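Enquirer: Mind looking at a prediction? Sequence and model below.
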Amino acid sequence: MKEEFTLSIFSENHVGLLNQITNVFTRRNLNIESLTTSESAIAGIHKFTIVVFSTREEIEKVAKQIEKKIDVIKAFVLTADEIIHQEIALYKVPTKALLDGNQIEGLVRQYGARILEVTPEYTVIEKTGHKAETQELFEKMDKYGVVQFTRSGRIAITKSKAELLDNYLRKMELDRQNVN
């Protein structure tokens, strides 16, 4: 049975690595639901956060294939109960819609969103939350004429006390010392 998994992939930042990683999913006919990349807390290391629906067995194989890439340090497979995650959404609505009857302003308050910019032509609203929350707000605001809408990919941190990569690197160092 397919379920949602989040892969946290740590790597050096080299040109072409994103293409190599996405090719692993393409070859296995897996659709990437969300992909976000950024620097990690460790200098020189980047983090890819990828959301995919798959079976546990299949996603574990994907993680092992990704780890074979020369620039990849480690890939972790995580479930929803192992992470804390958010997305950010931006909504552009006509300022006139904001001023007419305050329905949009009420939605902004109700959903814990915030107004980022107001011009005579448009207003930009920001909402952070899970995909379902940002989508629900879009559907409610679209009745008043959303001009543009965009949502980021998932960003996630683990619920563990330490960064998984730190633990992995410490273990690798201990293993290396024990061999010598």
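Expert: That came in fine, so what should we check first? Residues are numbered from 1 along each chain as shown.
Enquirer: only C-alpha atoms for contact and neighbour calcs from this point on.
Expert: Will do.
Enquirer: which ones are touching the most centrally placed residue in the chain?
Expert: Nearest to the mean C-alpha position of the chain, counting by Cα atoms, centre = their mean, stands Arg154 at 1.7 Å. Each residue near Arg154 by Cα atoms under 8 Å, 6 or more residues apart in numbering is listed here: Ser34, Leu35, Thr36, Thr49, Ile50, Val51, His85, Gln86, Glu87.
Enquirer: One more to weigh against that first structure:
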Amino acid sequence: MEDKTLYTVTIFSENTVGLLSQVTSVFTRRQLNIETLSVSPSAIKGIHKFTITVYSNREDIVKVVRQIDKRVDVLKSYFNTDDELIHQEIALYKLSTPEFIKIGSAEALIRRFHAQILEINENCVVIQKTGHYAETQALFEELSELIGVLQFIRSGRVAITKSKIERLSDMLQERERKNSSL
């Protein structure tokens, strides 16, 4: 990807039906493919947080964030690069129990990848790994090579900024100051 950087776009909004469709259409119109998407309530009551990763150049991501900010139900959106964030994703791996038991180094593998076993029964073993994409992918590749993976799922990125408080809190405080001085 020439001149493309992985950006994390964070959008704060009310929990409104149809907003996800409106947001994704902004990326589609700019021909930007969303890599990951995660939506959850934020630390601020009544406010939801969208976390979207996308490869883009700076000029396009600035335009996308401006367009998203124009949506009525969007309080504020931001973009960050990886060095400005603390981020993780979670991955689940379903393996055959008989095959898993055959690898003598199963415990060492789990420890080396800082993973944990969530479920084990006579048919399958489910392993969980939290980390960055490269880490969850490395475990997937090793398990695939060793014994095969029956099922695999990876979450979208969850991220928080390295700053002391949520950026939306600063914006809401400033808005409150302006409103009270009127």
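Expert: Sure, I can see it. Values in this document were obtained by computation on a predicted structure and should not be read as measured data.
Enquirer: Superposing both, give me the TM-score.
Expert: In this superposition the chains share a TM-score of 0.96, using TM-score structural alignment, normalised by the length of the first structure; 179 aligned residues with a Cα RMSD of 1.0 Å.
Enquirer: Selecting buried members of the contacts of Arg154 of the first structure in PyMOL, what would you type?
Expert: Per 16 or more other Cα atoms under 10 Å, the buried members of the contacts of Arg154 of the first structure correspond to this PyMOL selection:
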select buried, resi 34+35+49+50+51+87
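Enquirer: need the contacts of Arg154 of the first structure in a markdown table with distance to Asn19 of the first structure and secondary structure, can you?
Expert: Putting the contacts of Arg154 of the first structure into a markdown table (distance: Cα to Cα, whole Å; DSSP: H, G, I helix; E, B strand; the rest coil) gives the following:
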| residue | distance to Asn19 of the first structure | secondary structure |
| --- | --- | --- |
| Ser34 | 15 | strand |
| Leu35 | 12 | strand |
| Thr36 | 13 | strand |
| Thr49 | 14 | strand |
| Ile50 | 13 | strand |
| Val51 | 16 | strand |
| His85 | 24 | strand |
| Gln86 | 25 | strand |
| Glu87 | 23 | strand |
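Enquirer: Could you take the contacts of Arg154 of the first structure and lay them out as CSV, with extra columns for distance to Asp142 of the first structure?
Expert: Putting the contacts of Arg154 of the first structure into CSV (distance: Cα to Cα, whole Å) gives the following:
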residue, distance to Asp142 of the first structure
Ser34, 23
Leu35, 25
Thr36, 26
Thr49, 29
Ile50, 28
Val51, 26
His85, 25
Gln86, 22
Glu87, 19
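Enquirer: Check the contacts of Arg154 of the first structure against Lys74 of the first structure and report the nearest one.
Expert: Distance ranking of these against Lys74 of the first structure, using Cα to Cα, places Thr49 first at 12.3 Å.
Enquirer: Helices of the second structure, start to end?
Expert: 19-29, 58-69, 97-102, 106-112, 133-146, 167-181 (DSSP state H).
Enquirer: For Gly46 of the second structure, find the nearest of those.
Expert: Among the helices of the second structure, the nearest to Gly46 of the second structure by Cα to Cα is helix 167-181 (12.8 Å).
Enquirer: how much space between the aligned partner of Lys76 of the second structure in the first structure and Leu169 of the first structure?
Expert: When the first structure is aligned by TM-score structural alignment, the residue opposite Lys76 of the second structure is Lys74. Distance of Lys74 of the first structure to Leu169 of the first structure, computed by Cα to Cα, to the nearest Å: 9 Å.
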